[in-house]
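S.K.: Mind looking at a prediction? Sequence and model below.
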Amino acid sequence: MRWLVQHFLSEYLRPWKLASFATGFGLLLAGADYYRAPDWDYAISFIMATLTYLTAPWSVRVLKDRRWRWAPLALFWYYFTVDGCYWLYWRSVKPEALDMREANFYASSCLYWLCGFIWLHRGPLRKLLRRQEDDAAGQDELTVRQMAARVLVTIALFWMAFFIYSTTTGKERVTGLCRQIAPGMDVGQLTAFAEDHGLGPWRHLNSGTKLAYLAEARTAGRHACRIEFEGGKVRNATYSHAD
């Protein structure tokens, strides 16, 4: 039992895993500060990131190795990490934030399994990067091509998680932006606002514009502000959704 505890601790304390965890956690903190989403703060970032670090690799290994006896526990940790702790936290801190629960579930699920695969390797980073097998360690090593493929898949999954989160939270976010576009705002002010908040296209706006749609780039234009002009100034701005 003591050996087992030491083994798991040694894996969690490996420098490359701690460094990657710190990097990801730092990005979560930066995102919480930058996007100011109603369900994204420092505390929930720490809780969910830590639980993911501790449980995701084990959950992935259980399913990968077909240890079906442990599958219910692996699925429990998956659910509790991506949704259970989220529900408990916001239920006690700010219940209205739970409106974002479904969006969080999809994005966090992608990140949970992605991180599980990233931290699945047991051993030093140098062994993960070797092309040849290390007979002494008795582990299969990745070739450069396989490593490159994993990096590309990782990037793709991160982008997918970000897009899913952005899309499912877009209505509330863009509606808030549309409300900030006040009647009487001139084209120059509107252009600066759109550029600062990722809305576009704004380059075609001019004093003769009568109607324009400024869509959010990060959701591929699905969420936008419909803006009516009069005399070169904003007359009305409302939220618009493209199916």
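M.R.: Structure's in. What do you need?

S.K.: Please make it C-alpha for all contacts and neighbour counts, starting now.
M.R.: Fine.

S.K.: which secondary structure element contains the most centrally placed residue in the chain?
M.R.: Against the mean C-alpha coordinate of the chain, by CA atoms, centre = their mean, the closest residue is F162 at 4.5 Å. Applying DSSP states H and E as the criterion places F162 in helix 144-168.

S.K.: immediately after that helix, which helix or strand?
M.R.: Downstream of helix 144-168 (by DSSP H and E), the next one is helix 170-180.

S.K.: For that following helix, name the packing helices and strands.
M.R.: strand 223-230, strand 233-241 (3 or more CA pairs under 8 Å, 6 or more residues apart in numbering; DSSP states H and E).

S.K.: and the angle from the helix or strand following it to strand 233-241?
M.R.: Per DSSP H and E, the first helix or strand lying C-terminal to helix 170-180 is helix 187-196. Per axes from the mean of the first three to the mean of the last three CA atoms, to 10 degrees, the angle that helix 187-196 makes with strand 233-241 is 30 degrees.

S.K.: how many neighbours does L128 have?
M.R.: Each residue near L128 was counted by other CA atoms under 10 Å, and the total is 17.

S.K.: picking that back up, any idea which of the helices and strands packed on helix 170-180 is most buried?
M.R.: The highest average neighbour count among the helices and strands packed on helix 170-180, using mean count of other CA atoms under 10 Å, belongs to strand 223-230 at a mean of 22.

S.K.: Burial check on A19, number of neighbours?
M.R.: Neighbour tally, A19, other CA under 10 Å: 12.

S.K.: Likewise for the one 3 residues further on?
M.R.: Counted with other CA under 10 Å, residues neighbouring A22 total 13.

S.K.: structure B:
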Amino acid sequence: MMVFRIIIIVLSFTSLALVIFNFSDLKQRYKNYFRFLFTPWKVITFVLATLGITLVAPYTGDPTWDYGVSIIMSVMTYLSAPWVCGVTYRFFNRRSSFYDLIIAIAMWLLSASLSYDLYNYFKLGFFPDSSLANLSISTGLYFLGGLFWNLTTLLNQWPTLAFLKESWPDKNIKLNYRSLLIVGLPFMILATITILFFVYNN
């Protein structure tokens, strides 16, 4: 497990170096990302999801899952998962670069694994034995969230994934909320089932 953590740390520093040396390019290509991300329905669902995963923390009986780590991982997921999903898909379609993919992998591991490990290391004084179990569950929730917050639609159209569009990430203003709810509901149900499964089987 220590080897895995070292790999994550190396990836993280590599990612940081890539961001620093390519900051202008990244800023130009993804300048609309936060406008794309901070639309009302995404912010509302993020707040609701964060409240849900945070409020159940005391009932898990797991000392490594508390309010603090729930909020930290939720925020990191919201900020990065939609971008990671988009970049990963577009890399295999030759629309994102290899260094974008390296950054995406590092952001996924930082959000779904290293943040959990480091938080509990400073809280408990040691790395938790549940790191791999956490990674598997957190990864599922991470990519569910990333896909969910990439849902987009226009009036009179069914939702699609925003990163399929050439203009991604762009802000979609005229949304069909009814169809968005219908398509987004399975994502929310699956995420809820995943959390409840962990709670009742912990």
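M.R.: Sure, I can see it. All figures in this text were calculated on a predicted structure; none of them were measured in a lab.

S.K.: Y106 of structure 1 belongs to a helix?
M.R.: Yes: counting by DSSP: H, G, I helix; E, B strand; the rest coil, Y106 of structure 1 falls inside a helix.

S.K.: I'd guessed it sits against S166; true?
M.R.: No: counting by CA atoms under 8 Å, Y106 of structure 1 stays clear of S166, with 11.0 Å between them.

S.K.: that older thread, can you redo the helices and strands packed on helix 170-180 of structure 1 as CSV with distance to L18 of structure 1?
M.R.: Compiled in CSV, these are given as follows (distance: least, CA to CA, whole Å):
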stretch, distance to L18 of structure 1
strand 223-230, 37
strand 233-241, 41
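
S.K.: ok, E228 of structure 1 - contacts?
M.R.: 210-212, 234-237 (CA atoms under 8 Å, 6 or more residues apart in numbering).

S.K.: Now do the same for M76 of structure 2: its match in structure 1.
M.R.: By TM-score structural alignment, M76 of structure 2 lines up with L51 in structure 1.

S.K.: That match and D83 touch, don't they?
M.R.: No: counting by CA under 8 Å, L51 of structure 1 stays clear of D83, with 11.4 Å between them.

S.K.: of these two, who's got more company?
M.R.: Set L51 of structure 1 next to D83 and count neighbours by other CA under 10 Å: D83 wins out with 20 against 17.

S.K.: Translate the more buried one into the numbering of structure 2.
M.R.: Under the alignment (TM-score structural alignment), D83 of structure 1 maps onto S113.

S.K.: my hunch is that its match is in a strand, does that hold up?
M.R.: No: with three-state DSSP as the criterion, S113 of structure 2 is assigned helix and is not in a strand.

S.K.: Looking at the alignment, what corresponds to T64 of structure 2 in structure 1?
M.R.: Counting by TM-score structural alignment, the partner of T64 of structure 2 is D39.

S.K.: Contact partners for its match?
M.R.: 90, 97-98, 100.

S.K.: out of the residues you listed, what pair is the most spread apart?
M.R.: W90 and M100 (10.3 Å; CA to CA).

S.K.: could you pull out the helices for structure 2?
M.R.: Listed from the start of the chain, structure 2 has helices (DSSP state H) covering 2-21, 23-29, 33-37, 40-55, 67-92, 98-109, 115-124, 131-148, 177-200.

S.K.: how about those helices, which one is nearest L161 of structure 2?
M.R.: So among the helices of structure 2, helix 131-148 is nearest, using CA to CA, at 7.2 Å.

S.K.: For that closest one, give me every contacting residue.
M.R.: Contacts of helix 131-148 of structure 2 (CA under 8 Å, 6+ apart): 77-78, 80-85, 108, 112-113, 116-117, 161, 184, 187, 191, 194.

S.K.: Same check on stretch 151-159 of structure 2?
M.R.: Under CA under 8 Å, 6+ apart, the answer for stretch 151-159 of structure 2 is 160-162, 172, 174-176, 179-180, 183-184.

S.K.: try it again with 7 Å
M.R.: Contact with stretch 151-159 of structure 2 is made by 160-162, 172, 174-176, 179-180, 183, as judged by CA atoms under 7 Å, 6 or more residues apart in numbering.

S.K.: Highest neighbour count among the residues you listed?
M.R.: A162 (22 neighbours).

S.K.: Return the residue of structure 1 aligned against that one.
M.R.: By TM-score structural alignment, A162 of structure 2 lines up with nothing at all.

S.K.: Please compute how far stretch 60-79 of structure 2 lies from its chain's middle.
M.R.: In terms of CA atoms, centre = their mean, to the nearest Å, the centre of stretch 60-79 of structure 2 is set 12 Å apart from its chain centre.

S.K.: tell me which residues in it are buried?
M.R.: Neighbour counts over stretch 60-79 of structure 2 (16 or more other CA atoms under 10 Å) mark 60, 64-67, 69-71, 73-79 as buried.
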